[in-house]
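J.: I'd like to go over a predicted model; first the sequence, then the structure.
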Amino acid sequence: MLYEQIFGQLAQRKVRYLVIGGIAVNIHGYPRATGDLDIMISLERDNINEFITLVKDLGFSPRIPVKIEEFGDPEKVEMWKKEKQLKVFSVYNPQNEFEHIDVMVENYIDFDSAYSRREVVSARGIDIPVMDIDDLIELKRIAGRKRDEIDIKALQKIKEIKNEGR
């Protein structure tokens, strides 16, 4: 499975999402290794259901032992957040476990606002919405992991370089 196929399906099915995480960091100009696709989606019921249908059609399965449809049940998701401290819902391709998508179960930044500020990159005719650099820095600040601190420093440096060029 290529990211191209996933992005193509997300666009075709009109799933409202933003690329976040390592791939977004790469797109903004800081090359670092990443092993998954991290996204934030609009948590509106129809959008979640379309995402669920998409990953099922691609043959993906949840990493945790639940039915994939349960991601569309707000009560189940709340239970996962409380009982399992779940921050992302991970789905993977059982044919190739290196192919996986992590989708945030709670949006720590308002999705609609972030979506309005998104940067769109085109690859092979597919428009890919990427979280804007300021929102990405804020999201990483909220996450607060060591890896995020490194990304924040790199992203701030990229912002400085871009601002010098203006």
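T.: Ah, there it is.

J.: for the rest of this, base every contact and every neighbour count on C-alpha atoms.
T.: OK.

J.: can you map out the helices along this structure?
T.: All helices of the chain, identified by DSSP state H, fall at 3-12, 21-28, 45-57, 74-84, 111-116, 133-143, 146-164.

J.: below is an additional structure, to be compared with the one above:
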Amino acid sequence: MSMNKDFKEFLELLNYHKVKYVIVGAHAVTAHSRPRSTGDLDVLIEASKENAKKIVAALTDFGFDSLKLKVEDFCKTGFVIQLGYEPNRIDILTSVTGVEWKEIWENKINDVLGSSEIPVFFIGKEQLIKNKMAAGRELDIKDAERLIKFKSKGENP
């Protein structure tokens, strides 16, 4: 799958600034099973002051300093910022339903997104299933069922 240039630049900046993040949502479902269409890239970040400083720096370098986002915005759970429009939208979240950051970070998967060859972190399969089940939308339940059926990369069949 070809990578949108904005997604690529954004992920490179997250890595450059050493932001603690994991990719969640449809791109994570794809990483753990098979491709699913989506209109955005969902990125979960750790809601801490140190990490918030890093994400604000990355967003400034990405050209979104005009939004006047503050470190405090990214320190509280439940914060969501959407950059751009589908199909190239980037959603940055400070929490997800059904699973805590600590568990997510301890079980993250190192991989690459699509054909980008950019190293990224994905939410672990079990944590993604918990998140999708807790979210409870019809699409999320279907994603969870798909994840349960497929083996993750590196697992023995």
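T.: Done, it's in. Just so we're clear, the structure is a prediction, and the values are computed from it rather than from any experiment.

J.: just to revisit the earlier point, tell me which of the helices of structure 1 sits most buried.
T.: Here the criterion is mean neighbour count by mean count of other CA atoms under 10 Å, and of the helices of structure 1 the winner is helix 21-28, at a mean of 20.

J.: can you tell me the mean distance of that helix from structure 2 after alignment?
T.: Following the fit onto structure 2, the mean deviation recorded for helix 21-28 of structure 1 is 0.7 Å by mean CA distance after the TM-score superposition for structure 1.

J.: which one of the helices of structure 1 lies nearest to Asp38 of structure 1?
T.: Nearest to Asp38 of structure 1 among the helices of structure 1 is helix 21-28 (5.3 Å), distances taken as CA to CA.

J.: ok so, going back, and of the helices of structure 1, who's closest to Asn93 of structure 1?
T.: Proximity to Asn93 of structure 1, assessed across the helices of structure 1 by CA to CA, is greatest for helix 45-57 (9.1 Å).

J.: follow-up on the earlier one: in JSON lines, list the helices of structure 1 along with distance to Gly125 of structure 1.
T.: Formatted as JSON lines, the helices of structure 1 follow (distance: least, CA to CA, whole Å):
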{"stretch": "helix 3-12", "distance to Gly125 of structure 1": "9"}
{"stretch": "helix 21-28", "distance to Gly125 of structure 1": "16"}
{"stretch": "helix 45-57", "distance to Gly125 of structure 1": "20"}
{"stretch": "helix 74-84", "distance to Gly125 of structure 1": "34"}
{"stretch": "helix 111-116", "distance to Gly125 of structure 1": "20"}
{"stretch": "helix 133-143", "distance to Gly125 of structure 1": "23"}
{"stretch": "helix 146-164", "distance to Gly125 of structure 1": "26"}
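
J.: which one, of those helices, ends up nearest to Arg124 of structure 1?
T.: It is, among the helices of structure 1 and with distance given as CA to CA, helix 3-12, at 7.9 Å.

J.: who's in contact with the closest one?
T.: Here helix 3-12 of structure 1 makes contact (CA atoms under 8 Å, 6 or more residues apart in numbering) with 16, 51, 54, 123-124, 126-128.

J.: before we move on, back to that, for Asp102 of structure 1, find the nearest of the helices of structure 1.
T.: helix 21-28 (9.4 Å).

J.: out of the helices of structure 1, which gets nearest to Val91 of structure 1?
T.: Judging the helices of structure 1 by CA to CA, what sits closest to Val91 of structure 1 is helix 45-57, at 7.7 Å.

J.: that closest one corresponds to what range in structure 2?
T.: Under TM-score structural alignment, the match for helix 45-57 of structure 1 in structure 2 covers residues 49-61.
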